[in-house]
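Visitor: Only the shape, not the letters, is given here:
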């Protein structure tokens, strides 16, 4: 185990098997170390930086680069009755959750951050969602951490956060802490800010592809977290990592989970901020693009330009895909700016306009899915609507290359099926609305899950990937047997299968790469499989059109 340079870690295998192998090897190696040995290892690691959430370093374990984040653990949190507690131990004001203050907040405690890392790592290990850095290990170690620059003047920080004594107590406790929780995390070298900046500088098609990926991944990631009862609340582009294929949401110092030990006030705050992550990430993307593409600087100038676009002024002289992203999300950005400016400059008690943001996200067909308060909500207060994850279709580029065209059209059709399913209850998804056909929207989702798993997860990857519904002893499978089917789980499995299919295609060097199927060893190229999948989705989306119209009269979704 040694320190590690960032250069040595920039090229790595991020496929699921490689991530799982690294997790097994690294977590085992770290678990074998005593506290003393682990402290020596961490102290010898290559420092990366010190921020408001703690200090970080890079080391190598079992041949794998490991990112170490040390989160200050206060004496209050170390008291026996508070160990592993996810309660708001410092009774911090709830507006401290918003990561948009002009002075950063001191976080809600190391145990909460650890709990979210455990939660997100388990989601990755269970193949529920890949978009989080894995945590290999954690340990409480002796440590001292100086206050970050923006909190060093404690009086100034407390005054900014409405003079609350609880804020002073928290900052002073962090200053005086004598231990930290060392989080040993998967190292993903690039932040979204850094990577997207490179793609913008490349210009043209590279910019449009990057914008489409980021828009889609922000939608999928925030929708997944929210559907599992987690609000990130600080998902800016320095807190999101990427390998260029997907986004990884990290840094959970301000996060709030419905599974935490919440007070009634915190539970109400959770309910009143269900649209925050989706609204915040859409706004951040708009502001980021305005700065990168137009050189717009200053909050007021950006807000004015977002308002102009929201009111119908088309973005000019930038790639078409980026212009479409700005047009879609400018209304939300304008409304969010009307909240953040007074929050930052007038009062931290400025109320978040959840109802307005929800309405705008829904009314403008945003890529960010909407929550539902309907009767199908599960124990976390969420419904299948949140798990649709994407209601805006990927726009295909008319002059793109063959690979980009095929994958783009397939994404368009996947998004189309998601739109057909959005806004419906579980019972409506199960409804066989086009008699005498047995087809239902949920049945189509389940059927296409196994189509994805078959062509990509088995034929193209060469793996013995199990089907979700097709069984050797049931000739017709169980995909269309939806009477007792769990709509949430079915949608989750479909999204997971689509994500895995993208990974497999992206790993193929060319469209001529092929997979083998059947007793005669028939070969099927990536080109053929993508074309076939477009045909498959196009046919079933036609069915979905008719079913949706019969359910609620909606057409042209």
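Guide: Structure received. It should be emphasised that the depicted structure is a prediction, and the values quoted were computed from it without experimental measurement. Numbers count the residues shown, from 1 in each chain.
Visitor: For the rest of this, base every contact and every neighbour count on C-alpha atoms.
Guide: Noted.
Visitor: quick one: contacts for the spatially most central residue of the chain?
Guide: For the chain, the residue nearest the mean C-alpha position is residue 221 (2.2 Å; CA atoms, centre = their mean). Residue 221 sits next to 131, 247, 249 when contact means CA atoms under 8 Å, 6 or more residues apart in numbering.
Visitor: doesn't residue 60 make contact with residue 29?
Guide: No. Using CA atoms under 8 Å, residue 29 is not in contact with residue 60, being 11.0 Å away.
Visitor: For those two, indicate the residue with more neighbours.
Guide: residue 60 (21 against 15; other CA atoms under 10 Å).
Visitor: Can you classify the more buried one as helix, strand or coil?
Guide: strand (DSSP: H, G, I helix; E, B strand; the rest coil).
Visitor: structure B:
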């Protein structure tokens, strides 16, 4: 990544360019942007922006192009990537020579309640949500304004020279809400033709009522995917099939959560964040490092350890909790880490209730604990596959049939007690009660022993 002075110069240039664009011009640019990901907290795209920039700024992007796997609008990796990867590398090189740069742009639904004049920029718990909704087990966050405030704080820490480990926020806007494209819009003509009978049947089923039709439509699409008609899109079909009723049941039909989810679904505006683009998430990058030579692996893991410790300690001193610190929310350029995605962040500077202040104080070690379970999750998922990571961990500790590099083994041994305690907490939280108490004292003891 560039040096801090160069990052700040880039920040100044891009922030200025964005400030000169009207809402309509920005909307037009976003319509042409490359879909990147659709997740619980919003959608994101990669935006190309013309500007005068040294060619050296793109060295990391060219180096990382070989790892890029194109994704559809749902964030699902497409099949076959050899040609696509080459094309992406060529496009990056073209952008380098044509003085274009990439911006990561996130769209967050901005609800009508958040747009009431007295609520604009408010970091209060506007929906009066239960505090278990603060956990990263499917929550869509407390408000767009909290996420914006967190990004502003993090960006200002970089600008002030306090901590370079966050992406810069170049600017933000409020634009009309952009509905996520349907599955049929993401299919090729050939794939759409194969699915045409399925969509027709799904439309004919509407007489069964909204819930029945949606369930049946999703099931028919999934059945079609199992025959190969939509194999690359099975996951995206399942994602589209998640409807509000099942989501409310997951959150135990809490009326305040219902209000929040319905408000998001009916949002007429989006909060748009324009962020510094960093090429890899830590999960992807770690997967590549796990296949490297022992001394290279040790160097990579040492950088990761030192950076995570430095950043979590810094945030703790700032009385700031990230709240969702898995390895896909940590970015890297290969030389340092960057924490991002603050949809569940908490800060002592927010307008907190007495109950929230108590929650905040009890969770002072939450980020450290999540980093531990994130390490085990990413390590075993990368080595043995996402579906087998839990089984692989059990096999590793019970039979020792799995042999790993010494650099890995020492860190697994170090982080496992904390990770297991967190896993047990999450299992109880999801399967037994949303009111499961956070094990502050136990985690404090385990973290202290590492």
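Guide: Yep, it's here. Worth saying up front: this structure is predicted, and the values here are computed from it rather than measured.
Visitor: all helices in the stretch 251-400 of structure 1, in order from the N-terminus.
Guide: Taking DSSP state H, counting those that start in this stretch to define them, one finds helices in the stretch 251-400 of structure 1 at 264-271, 276-294, 299-310, 320-345, 354-363, 384-387.
Visitor: so which of those is the most packed in?
Guide: helix 384-387 (a mean of 27; mean count of other CA atoms under 10 Å).
Visitor: That one maps to which residues in structure 2?
Guide: Aligning helix 384-387 of structure 1 against structure 2 (TM-score structural alignment) gives no matching residues.
Visitor: Can you find the partner of residue 443 of structure 2 in structure 1?
Guide: Aligned partner of residue 443 of structure 2 by TM-score structural alignment: residue 357.
Visitor: That match against residue 280, yeah?
Guide: No. In terms of CA under 8 Å, residue 357 of structure 1 does not count as a neighbour of residue 280; the distance is 9.8 Å.
Visitor: Name the residues contacting each of the two.
Guide: Shared contacts of residue 357 of structure 1 and residue 280, counting by CA under 8 Å, 6+ apart, come down to residue 336.
Visitor: follow-up on the earlier one: is it possible to get CSV of the helices of the stretch 251-400 of structure 1 that adds distance to residue 170 of structure 1?
Guide: Putting the helices of the stretch 251-400 of structure 1 into CSV (distance: least, CA to CA, whole Å) gives the following:
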stretch, distance to residue 170 of structure 1
helix 264-271, 18
helix 276-294, 25
helix 299-310, 30
helix 320-345, 21
helix 354-363, 28
helix 384-387, 34
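Visitor: Out of those, flag the one nearest residue 146 of structure 1.
Guide: helix 320-345 (25.3 Å; CA to CA).
Visitor: Next, report how far the closest one is displaced from the centre of its chain.
Guide: Computed by CA atoms, centre = their mean, to the nearest Å, the chain-centroid distance of helix 320-345 of structure 1 equals 19 Å.
Visitor: Just confirm residue 196 of structure 1 contacts residue 212, I think it does.
Guide: No. Residue 196 of structure 1 lies out of contact with residue 212 (CA under 8 Å); the separation is 11.3 Å.
Visitor: if you count what's nearby, which of those two comes out ahead?
Guide: Just comparing residue 196 of structure 1 and residue 212: by other CA under 10 Å the higher neighbour count belongs to residue 196, 23 against 20.
Visitor: Residue 265 of structure 2 corresponds to which position in structure 1?
Guide: In structure 1, residue 265 of structure 2 lands on residue 175 (TM-score structural alignment).
Visitor: wouldn't that match be in contact with residue 146 here?
Guide: Yes. Residue 175 of structure 1 is within contact range of residue 146, at 6.3 Å (criterion: CA under 8 Å).
Visitor: Just the ones of the contacts of residue 221 of structure 1 in strands?
Guide: In strands, judged by DSSP state E, the following of the contacts of residue 221 of structure 1 are found: 247, 249.
Visitor: got the contacts of residue 221 of structure 1 as CSV, with distance to residue 541 of structure 1 and neighbour count columns?
Guide: CSV is the format used below for the contacts of residue 221 of structure 1 (distance: CA to CA, whole Å; neighbours: other CA atoms under 10 Å):
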residue, distance to residue 541 of structure 1, neighbour count
131, 28, 25
247, 28, 24
249, 32, 27
